[in-house]
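Need the 3D shape of this:
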Amino acid sequence: LQNPEISGIEYQQGTLYGYELREYLLEKWNRKCAYCGTTGTQLEIEHIKPLSKGGSNRVSNLAIACHSCNQSKSAQEIEQFLSGKPDVLKRVLSQAKRPLTDAAAVNTTRWKLYHELKSIGLPVEVGSGGLTKFNRCRQNLPKTHWLDAANVGKVDTLIIEGYQPLLIAAKGHGTRKICRTNKYGFPIRYCSRTKIHKGFQTGDIVRAVVTKGKKIGTYVGRVATRKSGSFNISTKSGLVQGISHKYCQFIHRKDGYAYRH
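Next comes the predicted model:
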């Protein structure tokens, strides 16, 4: 939202209004009750100055409150409701008038990113957080990062059967430590300075086709190497130890990231 602190016809109306407003207020009030600070419960939109006493639907007159506080306050003036909590009263009134923290910086960054991507010629869809949530909830989809990304912009129907996200995690390029230590800080194991053993290094993705012995089978995953040539492979089903380097073939060289479905 470029300028969320507006009211009336200036604020976008229609089906998305409730989603946009609620998401904005949740972010503004840090997803906790404005009055008691509780989290992890159902939060409701609350009028700081009651409508019955001249309050408006302006965003700066709205807060997020738990059901208990919302019912307790009812149609009271906030000064009356928080008469015994002057610090809370001061904080609520101050935060109510303040726009969403860092909104200007976020808006500037997002539009810069948008124009850069458009200049490359990529198809780019944009939308607000409220629109994304509306699209996801309308299709009864679970909240995950990849489904949120897929629901950005105009989405009629999202067909996700047969699709699986590739999860990428940064793992770095090892360590510069010369030894491992116990919980007291004393060295217990020496770290070899040699990273590559038998042509492989820890972090490579390999396929091992074992044709004899107790571990006959095919194993695909991240390899942990040893100088002896007996490797460990982390597969989807678990860790497989003691696989000879002779059975291993490269799929992907180590690049500092881990990949899984």
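
Only C-alpha atoms from now on, for both contacts and neighbour counts.
Fine.

quick one: the strands in the stretch 101-250 of the chain?
According to DSSP state E, counting those that start in this stretch, the stretch 101-250 of the chain carries its strands in the segments 167-170, 179-181, 187-190, 196-197, 200-201, 205-210, 217-224, 230-235, 238-244, 248-252.

Let me have the ones you listed in TSV, adding distance to Gly55 as columns.
Shown next, in TSV, are the strands of the stretch 101-250 of the chain (distance: least, CA to CA, whole Å):
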stretch	distance to Gly55
strand 167-170	48
strand 179-181	63
strand 187-190	67
strand 196-197	70
strand 200-201	67
strand 205-210	62
strand 217-224	61
strand 230-235	60
strand 238-244	60
strand 248-252	62
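
Indicate which one of those is closest to Ala105.
Among these, strand 167-170 comes nearest to Ala105, with 26.4 Å by CA to CA.

want to put them side by side, so please do this one too:
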Amino acid sequence: MQRVFVLDLEKNPLMPCHPARARELLNKGKAAVYKCYPFTIILKNRVGGDVQPAELKFDPGSKTTGIALVGQFERGQEIVFGANLNHRGQKIKQDLESRRANRRARRNRKTRYRPARFYNRCRNKGWLPPSLMSRVFNVETWAKRLQRLIPITSIAVETVRFDTQKMQNSEVSGVEYQQGVLAGYEVREYLLEKWGRKCAYCGAENVPLEIEHIQPKSKGGTNRVSNLTIACRNCNKKKSNRSISDFLKRKPTVLKRIKAQTQKSLKDTAAVNATRYAIGNVLKSFGLPVTFWSGGRTKFNRTQQKYPKDHWIDAACVGETGANIYIPNTLKPLIITAIGHGSRQMCRVDKYGFPRTTAKKTKVVKGFQTGDIVKAIVTKGKKIGTYIGRVAVRTNGFFNISTKNGTTQGISWKSCQRLQSVDGYNYLT
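This is a model prediction of the structure:
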């Protein structure tokens, strides 16, 4: 289970406690629930206390970012909180493309519509598309939230999945981790991702794969990643030092695919690399020591400690401190999904791009807003029971509540008690 965050009477962060200790404090009336996600309690009669150093770690990804909080105790380093943060970059891209298509269609039909203004726009230095900036904002938001819940003393972040400098020049010096047994992890992990973790020649999966030169070194090939692929042992032996054109002369389709694949870069890697500087600058603004590491080092730490592959575990294994860290078997990550703060669209449109609904009415009804986590206790009628979940407000005062068992409609606002306001994220424990 996750540790429970603790605040003192003045809302200053203390060290997280065990869930059993939190239940004891709540049952004795010494603490109250401050927040549901992540679960936080506030003490009623205590100010200040002893705290230990805690490091916040991120493993940014194109679709999911791993988050880990590592406490540095006398018994060693132990993870106290883990989470997988799912981004909504693809959804943002689809929405923008849909809006662009609707506007273009209306202009092409010469209907009454404002003229195009895209020639008047200019991009600031360091501009990133909204789909990428949403990832940066998500990391910034959760770094701020966790800083208010636990005394963080340093931040470690994996800025790139693959150290491209290391891949281009294996003789890089001055960086200690690139020597010894870690050398080659960057290249191998990159190639496994690029070629789908299967043999490039025969498509074999779940077999030992070897790094192979597309153009043999004996015939002028280099060690650059653009000239490398992965192959099973049998294909590697059969190809030997033959050129790829000679080896695949009877398989023109495979030859064409491999030549095209060598020119492609990883889409997800490109997204991560594009946002690494923005994420780094955001984290530096917190005024804490920030260190940056590569994905090769992360995988090395994780495999040496025999931990399973997961985003939050990768985050815990980032950097030098990730080489020796304890992760309890009972700890389960909090699944956080970015859902946004609603839509700026005033009304929905039909397939032709014209309005099909009326303009939005008031956003807050009887003090509640769509997306709030509420607890509704119904004492009479056909819907007797207790419901805890997300609420969808209605102007008539009868709301819909979505729980794990489905959606219940027509719950009066008088029966509802808000547990946590909508904050742009969905949670799953």
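
want to throw the strands of the stretch 101-250 of structure 1 into CSV with mean neighbour count?
Output for the strands of the stretch 101-250 of structure 1, formatted as CSV (neighbours: other CA atoms under 10 Å):
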stretch, mean neighbour count
strand 167-170, 11
strand 179-181, 13
strand 187-190, 11
strand 196-197, 14
strand 200-201, 21
strand 205-210, 20
strand 217-224, 20
strand 230-235, 20
strand 238-244, 15
strand 248-252, 15
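
nearest to Ala65 of structure 1, of the ones you listed?
Ala65 of structure 1 lies closest to strand 167-170 among the strands of the stretch 101-250 of structure 1, at 35.9 Å (CA to CA).

Kindly spell out which helices and strands sit in contact with that closest one.
Applying 3 or more CA pairs under 8 Å, 6 or more residues apart in numbering; DSSP states H and E, we find strand 167-170 of structure 1 packed against strand 257-260.

what's the average distance of the strand it packs on to structure 2?
Strand 257-260 of structure 1, aligned to structure 2 and superposed, deviates on average by 3.3 Å (mean CA distance after the TM-score superposition for structure 1).

buried stuff in that strand?
By 16 or more other CA atoms under 10 Å, the buried positions in strand 257-260 of structure 1 come out as Ala258.

List the contacts of it.
By CA atoms under 8 Å, 6 or more residues apart in numbering, the residues outside strand 257-260 of structure 1 that reach it are Leu166, Leu167, Ile168, Ala169, Ala170, Lys171, Gly172, Gly203, Arg222.

Most widely separated two among those residues?
Leu166 and Gly172 (18.2 Å).

what sits against Lys236 of structure 1?
Contacts of Lys236 of structure 1 (CA under 8 Å, 6+ apart): Gly221.

can you tell me how far the spatially most central residue of structure 1 sits from Asn135 of structure 1?
Closest to where the C-alpha atoms of structure 1 average out (CA atoms, centre = their mean) is His145, at 6.1 Å. Distance from His145 of structure 1 to Asn135 of structure 1, counting by CA to CA, to the nearest Å: 14 Å.

what's the answer for Val240 of structure 1, then?
With distances taken as CA to CA, Val240 of structure 1 is found 42 Å from Asn135 of structure 1.

Same check on Asp156 of structure 1?
In terms of CA to CA, Asp156 of structure 1 sits 8 Å off from Asn135 of structure 1.

again, but for Val106 of structure 1
22 Å.

ok, now Lys73 of structure 1?
Lys73 of structure 1 is 34 Å from Asn135 of structure 1, where distance means CA to CA.

which of these two has more neighbours?
Legend: neighbour count by other CA atoms under 10 Å for Lys73 of structure 1 and Asn135, higher for Asn135 (24 against 20).

show me what contacts the alignment partner in structure 2 of that one?
Aligned by TM-score structural alignment, Asn135 of structure 1 pairs with Asn301 of structure 2. By CA under 8 Å, 6+ apart, the contact list for Asn301 of structure 2 reads Cys317, Val318, Gly322, Ala323, Asn324.

now the first one: how far from Tyr425 of structure 2?
Spelled out, that is Cys317 of structure 2. 25 Å.

With the third one instead?
Plainly put, Gly322 of structure 2 is 28 Å away from Tyr425 of structure 2 if you go by CA to CA.

Contacts only, for the closest residue to Arg189 of structure 1 other than its chain neighbours.
Leaving aside its sequence neighbours, Arg189 of structure 1 sits nearest to Arg180 (CA to CA, 6 or more residues apart in numbering; 5.1 Å). Contacts for Arg180 of structure 1 (CA under 8 Å, 6+ apart) come out as Pro187, Ile188, Arg189, Tyr190, Cys191.

again, only using 10 Å
Phe186, Pro187, Ile188, Arg189, Tyr190, Cys191 (CA atoms under 10 Å, 6 or more residues apart in numbering).

Tell me the spacing between it and Asn61 of structure 1.
Taking CA to CA as the measure, Arg180 of structure 1 falls 57 Å from Asn61 of structure 1.

swap in Val92 of structure 1?
Counting by CA to CA, the separation of Val92 of structure 1 from Asn61 of structure 1 is 10 Å.

Common neighbours of the two, please.
In terms of CA under 10 Å, 6+ apart, Val92 of structure 1 and Asn61 are both contacted by the residues Ile48.

returning to what we had before: dump the contacts of Arg180 of structure 1 to CSV, plus distance to Glu46 of structure 1.
CSV is the format used below for the contacts of Arg180 of structure 1 (distance: CA to CA, whole Å):
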residue, distance to Glu46 of structure 1
Phe186, 57
Pro187, 58
Ile188, 59
Arg189, 60
Tyr190, 61
Cys191, 59
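
now, which of the residues you listed sits nearest Trp29 of structure 1?
Using CA to CA, Phe186 comes nearest to Trp29 of structure 1 of the contacts of Arg180 of structure 1, at 46.8 Å.

can you count the residues close to that closest one?
By the criterion of other CA under 10 Å, Phe186 of structure 1 has 10 neighbours.

By how much does the lengthiest helix in structure 1 deviate from structure 2 on average?
What stands out as the longest helix in structure 1, according to DSSP state H, is helix 103-120. With mean CA distance after the TM-score superposition for structure 1, helix 103-120 of structure 1 departs from structure 2 by a mean of 5.7 Å once superposed.
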